[in-house]
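Asker: pasting the structure only:
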């Protein structure tokens, strides 16, 4: 029996409605996936520390303040640095804490930085000074494998690997400081805020000295977002820019930083 025109029209309308509902459902899937933001890095306080602790680090607290108020769940995990980089690059994680565009140029970056890092050298020998690459001759220097160091530093390792001791894995920086305290290395390079934090935690105040800083080691730090998770990463970068702007202009950022004994890395306008 033939279907009357009115019945056929109703069937077509139902069919189109079902198709539209299916398309809307598919469009909603990416939005649901974006509700969870996986953040990874190795322990590098005061930027990031133990997940779930009262002091997860100011970078993690920024992420929570920005994303959780917008309905996202921040899943922060502490991983060895090399694995953290690999997971974000492959899309298994969304955000890496404390990187630079020069270090990982394939990553996606917000416009807003996470702070400024200056490469300084620390020792327990108050008579030793860093005056340039040549001053590392005659001392054993520890470093964290996979971290971003100036080209001249990596070239020095290549020329004289016996004068450098590489650490990697969990709590690499804390273990490197312990090696300095034990005399197994004589010098360690690092971000001043990071070294100051771990020195205080280890009770080594007054025993570890900043011996000078590299003129070529200063750079802006950023959150690095996964190049494999587009367009999600672009969306997260935009949210970060807007969120940090709000935190800064409402005074929430300063309040958050005070907890870690820090000040805003940008001069007030």
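Answerer: Perfect, thanks for sending it. Because the structure is a prediction, the values reported are computed rather than measured.

Asker: From here on, just use CA atoms for contacts and neighbour counts.
Answerer: Noted.

Asker: which ones are touching the closest residue to residue 180 other than its chain neighbours?
Answerer: Of all residues not flanking residue 180 in the chain, residue 186 sits nearest, at 5.9 Å (Cα to Cα, 6 or more residues apart in numbering). The neighbourhood of residue 186, defined by Cα atoms under 8 Å, 6 or more residues apart in numbering, consists of 123, 124, 125, 139, 140, 141, 142, 180.

Asker: which of those sit farthest apart?
Answerer: Greatest spacing in those, by Cα to Cα: 125 and 142 (14.8 Å).

Asker: And the residue nearest the centre of the protein?
Answerer: Central residue of the chain (Cα atoms, centre = their mean): residue 97, 0.7 Å from the mean position.

Asker: dropping in the other structure now:
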């Protein structure tokens, strides 16, 4: 009997050691993905964990700066990057369905009379953005064209949005561009609604994905499993329930 128990324990231990793990990463972009040790690590993180758990795959989530997360996923050191648009990494493996949509808006200090009315309205405004992000084809082209001028200031790091907010409040940039409900969540958390306001939005929403590594043989399988899970979660209401827990009524 004792030998049987020991054999069972060994088999269980071996099974645990062989458990498949998918490592995903992104920089802090709450509520898409939040702190790794948070009670609520983010909509995309929980969605991935729950979907892959149904196939016996464990999801490990890491917080990295955006440029490194993309580079490490491209090289195969990571399995997927969180919240990527197709233009962020066109060589990655994407699902047919986007788990969310990103609406990019512009933010300035309250009292600033400037309003975004197309790229030409940016004029001599000093625009703060995050290195490596895609903001849509037209705005990406604008950022690249003015990269070496004071008109565009890109930041990197795990807390890039916080850095941009400090720069705006200290007058080092005039306007920021950021996902609308990500910014709303940050402004609410930091009680900055009376100080920083939306001053217009870029037209056209950007689909955002859990984008899988082009180097890993299992990426096509992961994308298929995730797509199937998305369809299930949308159909039975679990996706909407998950979003509601983060205070998101729709993926803008």
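Answerer: In hand now; what should we look at? Just so we're clear, the structure is a prediction, and the values are computed from it rather than from any experiment.

Asker: sorry, back to before: so the residue nearest to the centre of the first structure touches residue 57, yeah?
Answerer: No. Judged on Cα atoms under 8 Å, residue 97 of the first structure makes no contact with residue 57 at a distance of 10.6 Å.

Asker: At which residues are the strands of the first structure located?
Answerer: Using DSSP state E, the strands of the first structure run over 36-41, 73-78, 95-99, 115-117, 119-123, 141-144, 164-167, 188-191, 209-213, 219-225.

Asker: Could you dump those strands into JSON lines and include distance to residue 264 of the first structure?
Answerer: Formatted as JSON lines, the strands of the first structure follow (distance: least, Cα to Cα, whole Å):
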{"stretch": "strand 36-41", "distance to residue 264 of the first structure": "22"}
{"stretch": "strand 73-78", "distance to residue 264 of the first structure": "23"}
{"stretch": "strand 95-99", "distance to residue 264 of the first structure": "16"}
{"stretch": "strand 115-117", "distance to residue 264 of the first structure": "8"}
{"stretch": "strand 119-123", "distance to residue 264 of the first structure": "19"}
{"stretch": "strand 141-144", "distance to residue 264 of the first structure": "27"}
{"stretch": "strand 164-167", "distance to residue 264 of the first structure": "31"}
{"stretch": "strand 188-191", "distance to residue 264 of the first structure": "16"}
{"stretch": "strand 209-213", "distance to residue 264 of the first structure": "21"}
{"stretch": "strand 219-225", "distance to residue 264 of the first structure": "13"}
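
Asker: Quick one: closest of those to residue 18 of the first structure.
Answerer: Ranked by Cα to Cα, the member of the strands of the first structure that lies closest to residue 18 of the first structure is strand 36-41, at 28.7 Å.

Asker: equivalent range in the second structure for the closest one?
Answerer: Aligning strand 36-41 of the first structure against the second structure (TM-score structural alignment) gives residues 21-26.

Asker: what sits up against that stretch?
Answerer: Taking Cα under 8 Å, 6+ apart as the rule, stretch 21-26 of the second structure contacts 33, 57-66, 69-70, 78-83.

Asker: Quickly note the distance from the alignment partner in the first structure of residue 96 of the second structure to residue 236 of the first structure.
Answerer: Here residue 96 of the second structure is matched to residue 111 in the first structure, going by TM-score structural alignment. From residue 111 of the first structure over to residue 236 of the first structure the distance is 12 Å, taken as Cα to Cα, to the nearest Å.

Asker: More neighbours: which of those two?
Answerer: Using other Cα atoms under 10 Å, the more surrounded residue of residue 111 of the first structure and residue 236 is residue 236, with 22 against 13.

Asker: okay, now residue 121 of the first structure: neighbour count?
Answerer: 23.

Asker: How about the contacts made by the alignment partner in the second structure of it?
Answerer: Using TM-score structural alignment, the equivalent of residue 121 of the first structure in the second structure is residue 106. Residues near residue 106 of the second structure by Cα under 8 Å, 6+ apart: 116, 175, 176, 177, 178, 198, 199, 200, 201, 202.

Asker: To which residue of the first structure is the fifth one aligned?
Answerer: It stands for residue 178 of the second structure. Checking TM-score structural alignment: residue 178 of the second structure goes with residue 190.

Asker: matching residues in the first structure for the biggest helix by length in the second structure?
Answerer: Ranked by residue count and defined by DSSP state H, the top helix of the second structure is helix 219-236. Aligned by TM-score structural alignment, helix 219-236 of the second structure falls on residues 233-250 of the first structure.

Asker: Mean distance between the matching stretch and the second structure after superposition?
Answerer: Superposed on the second structure, stretch 233-250 of the first structure shows a mean distance to its aligned partners of 1.2 Å (mean Cα distance after the TM-score superposition for the first structure).

Asker: Could you pull out the buried residues of that stretch?
Answerer: The neighbour-count check on stretch 233-250 of the first structure (16 or more other Cα atoms under 10 Å) flags 233, 234, 236, 237, 239, 240, 241, 243, 244, 247 as buried.

Asker: Surely the fifth one touches residue 66?
Answerer: Translated: residue 239 of the first structure. Yes. At 7.5 Å, residue 239 of the first structure counts as touching residue 66 under the criterion of Cα under 8 Å.

Asker: Residue 56 of the second structure: what's it in contact with?
Answerer: Contact partners of residue 56 of the second structure, counting by Cα under 8 Å, 6+ apart, are 19, 20.

Asker: one step back: can you tell me what sits against the match of helix 219-236 of the second structure?
Answerer: By Cα under 8 Å, 6+ apart, stretch 233-250 of the first structure touches 62-63, 66-67, 94, 108-112, 225-227, 253-254.

Asker: Apart from its chain neighbours, what residue comes closest to residue 193 of the second structure?
Answerer: Excluding the flanking residues, the one nearest residue 193 of the second structure by Cα to Cα, 6+ apart is residue 187, at 5.6 Å.

Asker: What distance do you get for the counterpart of that neighbour in the first structure to residue 182 of the first structure?
Answerer: Structural alignment (TM-score structural alignment) places residue 187 of the second structure against residue 199 in the first structure. To residue 182 of the first structure, residue 199 of the first structure is 14 Å away according to Cα to Cα.

Asker: Between those two, which has more neighbouring residues?
Answerer: Using other Cα under 10 Å as the criterion, residue 199 of the first structure and residue 182 rank with residue 199 on top: 20 against 10.

Asker: any idea how far the more buried one lies from residue 176 of the first structure?
Answerer: Relative to residue 176 of the first structure, and taking Cα to Cα, residue 199 of the first structure is found at 11 Å.

Asker: who touches both of these two?
Answerer: By Cα under 8 Å, 6+ apart, no residue touches both residue 199 of the first structure and residue 176.

Asker: Hmm, residue 126 of the second structure is touching residue 154, no?
Answerer: No. Contact between residue 126 of the second structure and residue 154 fails when scored by Cα under 8 Å: they sit 10.6 Å apart.

Asker: Cheers, nothing more for now.
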